[in-house]
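Peer 1: this is the structure alone, sequence omitted:
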């Protein structure tokens, strides 16, 4: 093992970072922290046509939200900078020219039209697409002196000269020795016509210059490994240790996409997911502590994270599991921490509310145990602020009437059931009973209404369900009697009266 562990996260700022991308960053960060090493962030912005400044900011903000702090990078600097590849072009040019001089690379002036014709011909012959080595043995000199020939362009590129025979054997920590037939690997572009390097050259040069010891990246880059391996050999660079992380699939074992619930970390943040839960969930997408432990704190992850525990089998992304993790982390918060995170979320989400701190302290325990995402809380407790409105049929939905629930779900109209007078009587008796209470306490309310249920010969689900709708306007809410206590006697009795009026 190298004397100093140095890992890197090297995203391209062409779009908002996706889950797989952030998982790679997390694994690199955890491995560096486990070994008291350095975590470097490098922005690979050589694709200038697709560069997006907002995407770059989103990358850094994603890391900051998750707490994946940089030891070196665009925000903090460092002795191996600059940390934007667009500011390191001289390094890549120097390496490319050296490879040309050494006979390991060459200038190519094939036009896009000619390359298109080559591809068409290969497809017609049912051959795999690839460069046909047209310029491989032409002598343009070390500086790429241009000479006209048929199918040429003035804007040349530099291609790496892959071996024509034999195999390229590379090593990956997870998969071991892997061999590729060289005849199946074409001479790829290292430097584009605009003078910017491709990923293949730039990543090798930078990983060497920045003394990266371990490259942890997604499985999709495994196909690039033989090309990178050959560049390392040609430049006589010491190779880092490669770790290609298992692919992430959806629950149906197909490629992960938005239909599986996959989104950027900001979308999850906006839904009210906690950073701690997201880290725990992402850490288990390809890594495990053992075959049973699921909830693992960040300090425990840092202490336990090793490459040996990374599997080779595809990881399964399950948004329901992520919600379970988030619910567990929310429930494990102290009352004060839950209120702090909820208030911060509402402020960011611009949720209008006028709850005082004491009011929130009373409400929080009612919703914390049943909350999976912070964005669910407001819908559960919004009845405490302002007036409520609901259709009369919802009283039956609250009582468990399947037809009423189906009608509300489908947005169809049905007539009020024939037992409306009976339900109205239940609510009237309940109102009269509650009005006579000396103390507006949970236990007193429940005990008095249990007597009402017994006297009327109804069931708790029916009466309490109708009262829940009357008090909150919904069929799902925090516990009924604590909610009535917080709402207060006057408002609670007023809302039951309003429900009775709906059935007149």
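Peer 2: Structure received. Being a predicted model, the structure only gives us computed values, none of them experimental.

Peer 1: please count neighbours and contacts with C-alpha atoms only from this point.
Peer 2: Will do.

Peer 1: which residues does residue 237 contact?
Peer 2: By CA atoms under 8 Å, 6 or more residues apart in numbering, the residues touching residue 237 are residue 208.

Peer 1: report the secondary structure state of it.
Peer 2: coil (DSSP: H, G, I helix; E, B strand; the rest coil).

Peer 1: what about it, distance to residue 207?
Peer 2: 10 Å (CA to CA, to the nearest Å).

Peer 1: was I right to think residue 59 contacts residue 18?
Peer 2: No: look at residue 59 against residue 18 with CA atoms under 8 Å: they stay out of range, at 9.6 Å.

Peer 1: neighbour count: those two, which is higher?
Peer 2: Between residue 59 and residue 18, residue 59 has the larger neighbour count (other CA atoms under 10 Å), namely 23 against 15.

Peer 1: how about stretch 91-105: buried residues?
Peer 2: Within stretch 91-105, the residues that qualify as buried are 92, 93, 95, 96, 97, 98, 99, 100, 104, 105, counting by 16 or more other CA atoms under 10 Å.

Peer 1: now do the buried residues in stretch 69-77.
Peer 2: Buried residues in stretch 69-77, defined by neighbour count with 16+ other CA under 10 Å: 69, 70, 71, 72, 73, 74.

Peer 1: please enumerate the strands of the stretch 201-350 of the chain.
Peer 2: Applying DSSP state E, counting those that start in this stretch to the stretch 201-350 of the chain gives strands spanning 214-218, 241-245, 248-249, 315-316.

Peer 1: now mean neighbour count and distance to residue 186 too, for those, in JSON lines please.
Peer 2: Shown next, in JSON lines, are the strands of the stretch 201-350 of the chain (neighbours: other CA atoms under 10 Å; distance: least, CA to CA, whole Å):
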{"stretch": "strand 214-218", "mean neighbour count": "21", "distance to residue 186": "22"}
{"stretch": "strand 241-245", "mean neighbour count": "22", "distance to residue 186": "22"}
{"stretch": "strand 248-249", "mean neighbour count": "22", "distance to residue 186": "28"}
{"stretch": "strand 315-316", "mean neighbour count": "20", "distance to residue 186": "31"}
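
Peer 1: dropping in the other structure now:
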């Protein structure tokens, strides 16, 4: 494929970026990068009733957080701007009028109130369509008279009444839509703003979009778009419609089932690498079935031919697994940066950098989210080692426990070079000296030092505590 590939992600600024939108943006981005093409961000804000202030900034911020840098769009000027549809309305009106002049569209004077009334009367959709289409046959004189009276009106597509519309979809193959299944879609609303259908086609043509990669929910509208391309005499881009994202119960992923926005996951401590890796596999799979993929690896492996038709289940537990993997494998500097704010928020005073690094390293294997550090690193900050439970208390009361703790304290008193490795060596010496091993050896030491039966590696705890504090805890 050559470098004439141009794709776009075209969200509406109606709130936060949905994870489904993130997947659409990601697939467009991967396809562009794989093929040396251009990734465009276009803001489709023609539905002013749903516009949310600040949504554009949030969309851009979420894409950048996820590592999806667009080549053209708001704040990234290109040769095909502006990239916000509300700034392009004259262009849409021009083409709406051209469609009327060439017999592919007509002015409809049926009001929204009349349509509502027809639906309240439980008229069949076929009857409503028949009523709407009567305006196809209004005489030019009557149309001019109604316009001179400033009668509100829309401009509708004059869909064919017979035949079929055929197009090819990269994911779904050849598709044929019978003409009777296509209604006379509104192209220009009475307020002068275009609907999605007209603006989408005009912009994709003018921005030289080569591939339209979008969600399956737009598949039923594609026949209308093909009609518009044909009516305007334009080349039709290639289409690829992505499968739905589903809840575990196979219903469409929605807010009613929990978090669905990128901002939700970001605020809960999911890393962009984890979310992107997980979302990439919702409907697409690499040829070698490898699941752990960096952005560069995703770009190298991606192809639209490996996108499936079936809906993809959003497995929250799998996403958490991915996040844990990426958190635990992050460089220590990144882990410290991620975890430190949570320790401070919990009221802990951060120690000097080397000790903080040891605390984070010791706690890392328990982390799924950076916030988990407050639970698993608590032993390093508590003032005493009071047993956390009756079971923990009983651990220290056995004869083996008394022997182990006493012997270890005695051996440690002479230890000069206080490190985790040297502490570990002294524990082994106690094992040889007493013959006590396994749980009977380690559990009393853990409870004596921390009061807990679970937690980070004991030698690392001792290293952070230092000699004086460790001996004091072993004294009881």
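Peer 2: That came in fine, so what should we check first? Predicted model, so just to flag it, every value in this text is computed and none were measured.

Peer 1: which of the buried residues of stretch 91-105 of the first structure lies closest to residue 421 of the first structure?
Peer 2: Taking CA to CA as the measure, residue 421 of the first structure sits nearest to residue 92 out of the buried residues of stretch 91-105 of the first structure, at 83.2 Å.

Peer 1: immediately after the helix or strand hosting the closest one, which helix or strand?
Peer 2: When elements are assigned from DSSP states H and E, residue 92 of the first structure belongs to helix 89-101. Going down the chain from helix 89-101 of the first structure, the next helix or strand is strand 105-110, by DSSP H and E.

Peer 1: how close does that next one sit to the second structure?
Peer 2: For strand 105-110 of the first structure, the mean deviation from the second structure after alignment is 1.7 Å (mean CA distance after the TM-score superposition for the first structure).

Peer 1: what angle sits between that strand and helix 89-101?
Peer 2: Going by axes from the mean of the first three to the mean of the last three CA atoms, to 10 degrees, strand 105-110 of the first structure is angled at 100 degrees with respect to helix 89-101.

Peer 1: in strand 105-110 of the first structure, what's buried?
Peer 2: 105, 106, 107, 108, 109, 110.

Peer 1: for the fourth one, what are its contacts?
Peer 2: Which is residue 108 of the first structure. 135, 136, 156, 157, 158, 159.

Peer 1: and the last one, by the same measure?
Peer 2: Contacts were defined as CA under 8 Å, 6+ apart; by that measure residue 110 of the first structure touches 134, 135, 151, 152, 153, 156.

Peer 1: for the residues you listed, which pairs are in contact in the second structure too?
Peer 2: Retained contacts for the contacts of residue 110 of the first structure in the second structure, judged by both residues aligned by TM-score structural alignment, their matches' CA atoms under 8 Å, are residue 156.

Peer 1: go through the contacts of residue 110 of the first structure and name the one nearest residue 229 of the first structure.
Peer 2: Nearest member of the contacts of residue 110 of the first structure to residue 229 of the first structure, counting by CA to CA, is residue 135, at 22.7 Å.

Peer 1: against residue 184 of the first structure, how distant is that closest one?
Peer 2: If you go by CA to CA, the gap between residue 135 of the first structure and residue 184 of the first structure works out to 18 Å.

Peer 1: what sits against residue 15 of the first structure?
Peer 2: 52, 55.

Peer 1: any idea which helix or strand carries residue 147 of the second structure?
Peer 2: Counting by DSSP H and E, residue 147 of the second structure is part of helix 140-148.

Peer 1: contacts for that helix next, please.
Peer 2: With contacts defined as CA under 8 Å, 6+ apart, helix 140-148 of the second structure is touched by residue 107.

Peer 1: what are the buried residues along it?
Peer 2: For helix 140-148 of the second structure, a neighbour-count test (16+ other CA under 10 Å) marks residue 143 as buried.

Peer 1: tell me which stretches of the stretch 1-150 of the first structure form strands.
Peer 2: Ranges of strands within the stretch 1-150 of the first structure are 6-9, 38-41, 105-110, based on DSSP E, counting those that start in this stretch.

Peer 1: redo those strands as TSV? Include distance to residue 481 of the first structure.
Peer 2: Formatted as TSV, these follow (distance: least, CA to CA, whole Å):
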stretch	distance to residue 481 of the first structure
strand 6-9	52
strand 38-41	52
strand 105-110	77
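
Peer 1: which bit of the first structure covers stretch 183-190 of the second structure?
Peer 2: With TM-score structural alignment applied, stretch 183-190 of the second structure matches the range 186-193 in the first structure.

Peer 1: the matching stretch spans what distance, first to last residue?
Peer 2: Stretch 186-193 of the first structure end-to-end distance (CA to CA) = 18 Å.

Peer 1: who touches it?
Peer 2: Against stretch 186-193 of the first structure from outside (CA under 8 Å, 6+ apart): 96, 130-133, 155-162, 197-201.

Peer 1: which among these end up buried?
Peer 2: The neighbour-count test (16+ other CA under 10 Å) marks 96, 131, 156-162, 197-201 as buried among the contacts of stretch 186-193 of the first structure.

Peer 1: which members of these are positioned in helices?
Peer 2: 96, 199, 200, 201 (DSSP state H).

Peer 1: how about the strands of the stretch 201-350 of the first structure in TSV, adding distance to residue 489 of the first structure?
Peer 2: Shown next, in TSV, are the strands of the stretch 201-350 of the first structure (distance: least, CA to CA, whole Å):
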stretch	distance to residue 489 of the first structure
strand 214-218	59
strand 241-245	59
strand 248-249	52
strand 315-316	50
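
Peer 1: quick one, which of those strands is nearest to residue 12 of the first structure?
Peer 2: With CA to CA as the measure, strand 214-218 is the member of those nearest residue 12 of the first structure (12.9 Å).

Peer 1: which secondary structure elements does the closest one contact?
Peer 2: strand 6-9, helix 19-34, strand 241-245 (3 or more CA pairs under 8 Å, 6 or more residues apart in numbering; DSSP states H and E).
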